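Trainee: okay, here's the prediction I keep looking at, along with the sequence it came from:
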Amino acid sequence: MKTSVVICDDSNLARKQMARSLPDEWDVEITFAVNGEDAMEKLRKGMGDVLFLDLNMPILDGYGVLEAIKNEGIPVLTIVVSGDIQKEAHERVKSLGALDFIKKPIDKNKLQELLTKYGVNSESDLTKHKPTLDTMMDDETRDVLQEVTNVAMGQAGSLLAEVLKVFVKLPIPNVNVLEVSELSMALQSVESNTATSGVCQGFISGGVAGEALLILNDSGFEDIAKLMNYEGQMNDKIELELLMDIGNILIGSVLKGLSEQLDLNFSQGHPVVLGQHANVSELIYTNSTHWKKTLTIEISYGLEGYDVTCDLLLLITEDSIPTLQNKLNFLFDV
């Protein structure tokens, strides 16, 4: 897998020299940034695993970039490359989160020693230096995300109530960082011995991507059919249609509510059936080969007076966190 490298310098010559100095055997994808502001735009899109950063630049200098990376929790390893060899400059960039400092003009051998020292040119060691989801999503950020989700959840619940002509019960949404093995445990409102059916739908917008999973308690299909005026004998086909209808309402409305608050425009993929009449853990396990550790938002809906329970999970990829963090910080500051 290629390592994404961003080289940020206002000098075209310096950028090319830096690129030529990288180890020949290092499998990298290089992106150039002409100033700090340009670099931040690329980093917010998840384009950089490693950043080589000049200090003295117009518009936004290297110190400003380091402060922005730190404030936004962007998971990039930064090595400062500068002609400023003052001791104070070294100390300052280290305090702002830079991995190390190397002076201009670049000595290819010294660069190789530095990369080897930190294991930066080894994919397995590279991940050791990166911030984890746990550290990137602090309590304040989780609170903001929970409130944003609460608003979107309410909008979706209102639409569902209007369609079904019932009162929809809305608990507080849960925001957690979970491993795949923990996903079924997150569905606390669904008993382990209850048969369920599920559908998932991918979504993506400007650096934020993930999947929405809707898990519906099978015992609720009869009630939903009555509320939606379905007639005739219940069968798997009818239940699948009901599942898709509920999924379209809730997934579409929640994503719309989030997009309006976070200034994102989500594109949605085609819905995919996870399974029918299965245990929750089976639905998750069978379809989770591409999921790893993820930011998970759980929203549970219930219909008052009816045996209908459904859980909507938004699984947001780790690569999406920097952009999402930036959007949430902006919303919080306002």
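Mentor: That came in fine, so what should we check first?
Trainee: only C-alpha atoms from now on, for both contacts and neighbour counts.
Mentor: Will do.
Trainee: let me see the contact set for the closest residue to F266 other than its chain neighbours.
Mentor: Distances taken as CA to CA, 6 or more residues apart in numbering place S205 nearest to F266, at 4.7 Å, with adjacent residues excluded. Residues in contact with S205, defined by CA atoms under 8 Å, 6 or more residues apart in numbering, are L264, N265, F266, S267.
Trainee: can you list those in a markdown table and add neighbour count?
Mentor: Written out in a markdown table, the entries for the contacts of S205 read as follows (neighbours: other CA atoms under 10 Å):
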| residue | neighbour count |
| --- | --- |
| L264 | 19 |
| N265 | 16 |
| F266 | 19 |
| S267 | 12 |
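Trainee: relative to N109, which of those is nearest.
Mentor: If you rank the contacts of S205 by distance to N109 using CA to CA, L264 comes first, at 44.0 Å.
Trainee: verify the stated contact: that closest one with G206.
Mentor: Yes - using CA atoms under 8 Å, L264 is in contact with G206, at 6.9 Å.
Trainee: show me where this protein has its helices.
Mentor: If you assign secondary structure with DSSP state H, the helices in the chain sit at 12-21, 36-44, 62-72, 87-95, 108-118, 123-129, 133-136, 139-164, 183-186, 221-227, 236-262, 280-286, 321-333.
Trainee: buried ones in the longest one?
Mentor: So that's helix 236-262. Neighbour counts using 16 or more other CA atoms under 10 Å place 238-240, 242-244, 246-248, 250-259, 262 of helix 236-262 among the buried residues.
Trainee: so the residue nearest to F266 versus A186, what's the distance?
Mentor: S205 sits 25 Å away from A186, taking CA to CA, to the nearest Å as the criterion.
Trainee: then K70?
Mentor: Using CA to CA, one gets 30 Å for the distance from K70 to A186.
Trainee: just Q325 next, same as before
Mentor: Following CA to CA, the distance that separates Q325 from A186 is 23 Å.
Trainee: for L240, same thing?
Mentor: Look at L240 and A186: by CA to CA, they are 24 Å apart.
Trainee: likewise for A68?
Mentor: 33 Å.
Trainee: ok, T196 touching E282?
Mentor: No - with contact defined as CA under 8 Å, T196 and E282 do not form a contacting pair (9.6 Å).
Trainee: more neighbours: which of these two?
Mentor: Neighbour comparison, T196 and E282: the larger count goes to T196, with 25 against 14 (by other CA atoms under 10 Å).
Trainee: what sits against that one?
Mentor: T196 is in contact with I215, L216, N217, D218, Q276, H277, A278, N279, V280, counting by CA under 8 Å, 6+ apart.
Trainee: okay if I get those residues as TSV plus neighbour count and distance to I172?
Mentor: Converted to TSV, these look like this (neighbours: other CA atoms under 10 Å; distance: CA to CA, whole Å):
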residue	neighbour count	distance to I172
I215	27	17
L216	26	18
N217	23	19
D218	21	23
Q276	19	27
H277	16	27
A278	17	26
N279	19	24
V280	25	21
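Trainee: this is the comparison structure:
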Amino acid sequence: MPLIPLVVCDDSTMARKQVLRALPSDWPVSITEAANGRQAMEAIRQGLGQVVLLDLTMPEMDGYQVLSALRAEGLNAQVIVISGDVQDEAVRRVLELGALAFLKKPFDENELRQTLTRVGLLTQPGKATPQSRSAPDAAISFQDAFRETVNVAIGQAAALIAQVLGVFVQLPVPNVNILEVGELHMALNDVGSSQQLTAICQGFIGGGIAGEALLIFHDSEIADIGHLMHRESADYSDLEMLVDLSSILIGACLSSIAEQIDVVFSQGHPQILGQHAAIEELIRANRTHWKKTLAVEISYSLEGQNIRFDLLLLFTEDSIERLTHKLAYLMN
């Protein structure tokens, strides 16, 4: 039986490895890996992608752009999207652009097998078949493993925010870095860009892991947020609204991370870190809290709105070893 040319496209080395591990052993495929949509398109044009397993949120060229390019160029690749962006609108859009199916991260091999069978790509299961790989296994770093964990978490949080605000949330590729205190100040300054800000901070701890979540709002956008939340009562203040929104977004992110690494986080009450203050003031007021830290930077934006939420997840230095242990099964 001839091998089916398959492209596995995801910017995360770990995510690609998870997909490769989940492929049915009786599916005769020749595999090409792509780290972004541009690489995937090059492979498809060369005849290496009759079937494509495609991520959405990627640098250079995302999954939506790949689907649009396939249609524009008349290429007949059969695409299954595998993504952490689980918004209902994301699913609707990829199917409208021609994807055969949408598989939500995290998934298991049974779900993949059922999906491949349902769309007619796995029609003659039989004995185990050798699969041809185009590249050797790549090492998976802690940052890559944790970034993919965060990627799933921010997708689930975005789905909640989309429901609350009635908009489509555009997801970023999260930045994951281990920063010294001075570098963290620089990162915070980059987020702030000297605009007037209000920030909500929420501590969390559990399973030997601790840190703070910092959600930064730009003051110029608060009225627009209130409009989306249909705020009608004058008794519902800006701060109450921002705290409520922060609880939803931070809570969803942390609960998803906790579930994936099998811990339970206790969350502190949201605190107003700064109101109508420049980012430099926020840093000065809280510099003693942050030494060396594992920092996750996420910038959500709302389609059709001039609104952005900047979320920072700051894990203490002591948490890194525990997180590495928790993620070890993914990195092997």
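Mentor: Yep, it's here. It should be emphasised that the depicted structure is a prediction, and the values quoted were computed from it without experimental measurement.
Trainee: more neighbours: which of Q325 and A186 of the first structure?
Mentor: When neighbours are counted by other CA under 10 Å, Q325 comes out ahead of the other of Q325 of the first structure and A186, with 22 against 17.
Trainee: how much space between the residue lying closest to the more buried one once chain neighbours are set aside and Q261 of the first structure?
Mentor: By the measure of CA to CA, 6+ apart, the closest residue to Q325 of the first structure outside its immediate chain neighbours is E72, 6.1 Å from it. With distances taken as CA to CA, E72 of the first structure is found 18 Å from Q261 of the first structure.
Trainee: count of residues packed around R322 of the second structure?
Mentor: Residues lying near R322 of the second structure (other CA under 10 Å) number 14.
Trainee: right, I mislabeled it, should have said Q196 of the second structure
Mentor: Per other CA under 10 Å, the neighbour tally for Q196 of the second structure reads 16.
Trainee: verify the stated contact: it with H276.
Mentor: Yes - with contacts counted by CA under 8 Å, Q196 of the second structure reaches H276, the gap being 5.5 Å.
Trainee: which residues do the two both contact?
Mentor: Shared contacts of Q196 of the second structure and H276 (CA under 8 Å, 6+ apart): D219.
Trainee: can I assume R147 of the second structure is in contact with V176?
Mentor: Yes - with contacts counted by CA under 8 Å, R147 of the second structure reaches V176, the gap being 6.1 Å.
Trainee: one step back: the residue nearest to Q325 of the first structure -> the second structure?
Mentor: With the correspondence set by TM-score structural alignment, E72 of the first structure falls in a gap relative to the second structure.
Trainee: tell me who's in contact with E72 of the first structure.
Mentor: Contact criterion CA under 8 Å, 6+ apart gives P322, Q325, N326, N329 as the residues in contact with E72 of the first structure.
Trainee: now do I307 of the second structure
Mentor: I307 of the second structure makes contact with E221, D224, I225, S301 under the criterion CA under 8 Å, 6+ apart.
Trainee: what about the strands in the second structure?
Mentor: Assignment of strands within the second structure using DSSP state E yields the ranges 4-9, 29-34, 51-54, 78-83, 101-104, 132-133, 169-170, 175-179, 197-206, 209-218, 266-267, 271-277, 293-302, 308-316.
Trainee: in TSV, list these along with distance to R92 of the second structure.
Mentor: Written out in TSV, the entries for these read as follows (distance: least, CA to CA, whole Å):
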stretch	distance to R92 of the second structure
strand 4-9	20
strand 29-34	24
strand 51-54	15
strand 78-83	12
strand 101-104	9
strand 132-133	32
strand 169-170	14
strand 175-179	27
strand 197-206	33
strand 209-218	29
strand 266-267	34
strand 271-277	37
strand 293-302	17
strand 308-316	23
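Trainee: so which of those gets nearest E89 of the second structure?
Mentor: Ranking the strands of the second structure by distance to E89 of the second structure, with CA to CA as the measure, places strand 169-170 first at 9.2 Å.
Trainee: circling back to that earlier point, distance of the residue nearest to Q325 of the first structure relative to S259 of the first structure?
Mentor: Distance of E72 of the first structure to S259 of the first structure, computed by CA to CA: 20 Å.
Trainee: centre-most residue in the second structure?
Mentor: Nearest to the geometric centre of the second structure sits N151, at 2.2 Å (CA atoms, centre = their mean).
Trainee: quick check: it vs A159 of the second structure, distance?
Mentor: 13 Å.
Trainee: one more: M331 of the second structure?
Mentor: 27 Å.
Trainee: quick one: which of these two has more around it?
Mentor: Residue environment comparison for M331 of the second structure versus A159 gives the larger neighbour count to A159, 22 against 19, counting by other CA under 10 Å.
Trainee: contacts only, for the spatially closest residue to I140 of the second structure that is not a sequence neighbour.
Mentor: Nearest residue to I140 of the second structure, sequence neighbours excluded (CA to CA, 6+ apart): M331, at 5.3 Å. Applying CA under 8 Å, 6+ apart, one finds that M331 of the second structure lies in contact with M14, A139, I140, S141, F142, A145.
Trainee: what remains of those once you look at the first structure?
Mentor: Here is what carries over to the first structure from the contacts of M331 of the second structure, by both residues aligned by TM-score structural alignment, their matches' CA atoms under 8 Å: A145.
Trainee: what is the burial count for whichever residue in the first structure pairs up with A213 of the second structure?
Mentor: With the correspondence set by TM-score structural alignment, A213 of the second structure lines up against A212 in the first structure. When counting by other CA under 10 Å, one arrives at 26 neighbours for A212 of the first structure.
Trainee: ok, now how distant is A212 of the first structure from Q233 of the first structure?
Mentor: The spacing between A212 of the first structure and Q233 of the first structure, counted by CA to CA, is 30 Å.
Trainee: over to D218 of the first structure?
Mentor: Taking CA to CA as the measure, D218 of the first structure and Q233 of the first structure are separated by 15 Å.
Trainee: distance check, the nearest residue to I261 of the second structure once chain neighbours are set aside against Q260 of the second structure.
Mentor: Across the structure, with CA to CA, 6+ apart as the measure, the residue nearest I261 of the second structure apart from its sequence neighbours is K326 (5.8 Å). Separation of K326 of the second structure from Q260 of the second structure (CA to CA): 9 Å.
Trainee: what do you get for V181 of the second structure?
Mentor: With distances taken as CA to CA, V181 of the second structure is found 28 Å from Q260 of the second structure.
Trainee: next one: I298 of the second structure
Mentor: From I298 of the second structure across to Q260 of the second structure, the span is 18 Å (CA to CA).
Trainee: before we move on, what about V81 of the second structure?
Mentor: In this view, V81 of the second structure and Q260 of the second structure are 21 Å apart by CA to CA.
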